[in-house]
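Participant: missing the sequence, but the structure's below:
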């Protein structure tokens, strides 16, 4: 009888993703305490990278490394806050709608479909225009309330599938409350999917904030990677050859997104059974004689003793 075993997903992606994201998060937490004031303009303008300024200075004499460190903190705050808001709304309009069914499901699904139809970027732009003062938290709120619909659709379909499971029906027959069934029986089975959706929302929020900042609708008075790119574009950094002003923030956005994507791919390998590697211990590529167990040596029969009368 053939034996099968499910091989664990490769961990190289997960380790690489955790190393990249962990390093950037550590940089955002520690580096702002080790650099100078990001708005200190006592330095010379457009200084190239040197021992005094590792990443050079901007047109106004700001230290690029100091701005990069504070910008990392600002971008991560926007990404995490927007992702938390998006996931919270996805839980309400996805899991609760899929489990409740009936008119509750229809109403919540209608709202979700409306948010899917409305273009995200124009909606974000309209909301940002009407906001007179845009802080980091307001930008995160705007990105969060406009980026949850796609996750809600995925979570709703999974919740509809889980509500027909035997253990959920047993909890309903036992008279368990709805909130306990959702938290104890359904939500734990969706944690890998929620983690993947959360990481995607973080990347979406950071890129969305960079896009808003580039068109002049980013946070006012705050430093993020997006505002750094915007200021570099407005300060003619490219024509001046000051690559050290706009390349580091753009590179960190790309690297951080790649790190989160690697972690997301690793989670997908756990969630999606089709991505798992199923191997047969008796592989056909092996030689039949190598796979077959060695035959036991034949013991010679012992001679029967003659019985004499």
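Facilitator: Everything's here; your move. Please read all numbers here as calculations on a predicted model, not as lab measurements.

Participant: C-alpha from now on. contacts and neighbour counts both.
Facilitator: Fine.

Participant: Chain neighbours aside, what residue packs nearest to residue 212?
Facilitator: Computed as C-alpha to C-alpha, 6 or more residues apart in numbering, the closest residue to residue 212 that is not its neighbour in sequence is residue 218, at 4.9 Å.

Participant: Put this next to the first one:
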């Protein structure tokens, strides 16, 4: 399974894209300082709203700030919110969904009650209200809010899968041997949910990046922080679209689209390997392709 996972071109391409943006987020400030020699917040009054040129590769915005430097620096803010929000949401989904499905009974009733409350809540309005009250508190709070309000759907999926696994023979055998419940949950049941959890994390990461961009676009974000969302919001307030300043809003939007595409490719690859029907169809396709190539080679 692990070998097939790494051989999938979708997985390799997707992981490569995600790794690129992770490295950009980690090394971004150094790249901006060492390669560009430009402060993302510096105002060049001699180059206001200038198109891409040799001096400013992606042009400048209305305030004379270098767009390329801001795009690189913004990767850290957006990826930080994406990973932290996804981590918080995924951990909460695991802690609520897996025990609920495995133990059943009163534990399931109590945890499922909490999950149902969060499922019926209007998540986006709640995020807007809470983020509005906590406006200006930084990307940490934005990421935590997104994670705390976005776990219920994943918990419901993990509950259903854990409920199915709890009746399997290997789990019953471990129960008969006297294995403790908490160890069965995290050592026997949880490893079988790795593919689902990985897909859930990637989906939550993209959702968190988009949510941060949406909150920033609506003006509910830390104005002092640099992220792709704050760049798009700044371009919107300065009417960059109407003025034809495409180099201001396209780079951050394109980065969000690319990270979403990379995560989707990994999800498709994981689904092909985790889903038995898709895995069987993929193996048949590989065998047919190999047989056709062998036949062509023998004829030549």
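Facilitator: All right, it came through fine. Computed from a prediction, not measured in an experiment: that's the story for all the values here.

Participant: if we can go back for a sec, looking at structure 2, name the residue matched to the residue nearest to residue 212 of structure 1.
Facilitator: Under the alignment (TM-score structural alignment), residue 218 of structure 1 pairs with residue 221 of structure 2.

Participant: just checking, its match touches residue 140?
Facilitator: No - shown here, residue 221 of structure 2 and residue 140 do not form a contact pair, counting by C-alpha atoms under 8 Å, at 10.8 Å.

Participant: Of the two, which one has the most company?
Facilitator: residue 221 (27 against 13; other C-alpha atoms under 10 Å).

Participant: A strand includes the more buried one, no?
Facilitator: No - assessed with DSSP: H, G, I helix; E, B strand; the rest coil, residue 221 of structure 2 is coil; it does not lie in a strand.

Participant: returning to that earlier point: report the contact partners of the residue nearest to residue 212 of structure 1.
Facilitator: 134, 139, 209, 210, 212, 226, 227 (C-alpha atoms under 8 Å, 6 or more residues apart in numbering).

Participant: got CSV for these, with secondary structure and distance to residue 192 of structure 1 too?
Facilitator: As requested, the contacts of residue 218 of structure 1 are exported to CSV (DSSP: H, G, I helix; E, B strand; the rest coil; distance: C-alpha to C-alpha, whole Å):
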residue, secondary structure, distance to residue 192 of structure 1
134, coil, 33
139, helix, 27
209, helix, 26
210, helix, 28
212, helix, 30
226, helix, 30
227, helix, 33
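
Participant: Can you tell me the closest non-neighbouring residue to the residue most central in space within structure 1?
Facilitator: Centroid-nearest residue in structure 1: residue 199, 1.4 Å away (criterion: C-alpha atoms, centre = their mean). Sequence neighbours aside, residue 260 is the residue nearest to residue 199 of structure 1 in space, at 6.3 Å (criterion: C-alpha to C-alpha, 6+ apart).

Participant: Quick check: the one you found is in a strand.
Facilitator: No - applying three-state DSSP, one finds residue 260 of structure 1 to be helix, outside a strand.

Participant: ok, it touching residue 17?
Facilitator: Yes - Residue 260 of structure 1 lies in contact with residue 17 (C-alpha under 8 Å); the separation is 6.0 Å.

Participant: hey, where'd the helices end up in structure 1?
Facilitator: Using DSSP state H, the helices of structure 1 run over 12-30, 64-90, 97-100, 102-117, 120-130, 136-145, 149-162, 166-173, 178-180, 191-214, 225-234, 237-240, 243-271, 288-291.

Participant: Adding distance to residue 281 of structure 1, write these out as CSV.
Facilitator: Below are the helices of structure 1 laid out as CSV (distance: least, C-alpha to C-alpha, whole Å):
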stretch, distance to residue 281 of structure 1
helix 12-30, 23
helix 64-90, 41
helix 97-100, 40
helix 102-117, 46
helix 120-130, 50
helix 136-145, 48
helix 149-162, 33
helix 166-173, 33
helix 178-180, 42
helix 191-214, 29
helix 225-234, 50
helix 237-240, 58
helix 243-271, 21
helix 288-291, 9
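
Participant: Considering the contacts of residue 218 of structure 1, which is situated nearest to residue 58 of structure 1?
Facilitator: Nearest to residue 58 of structure 1 among those, counting by C-alpha to C-alpha, is residue 227 at 12.9 Å.
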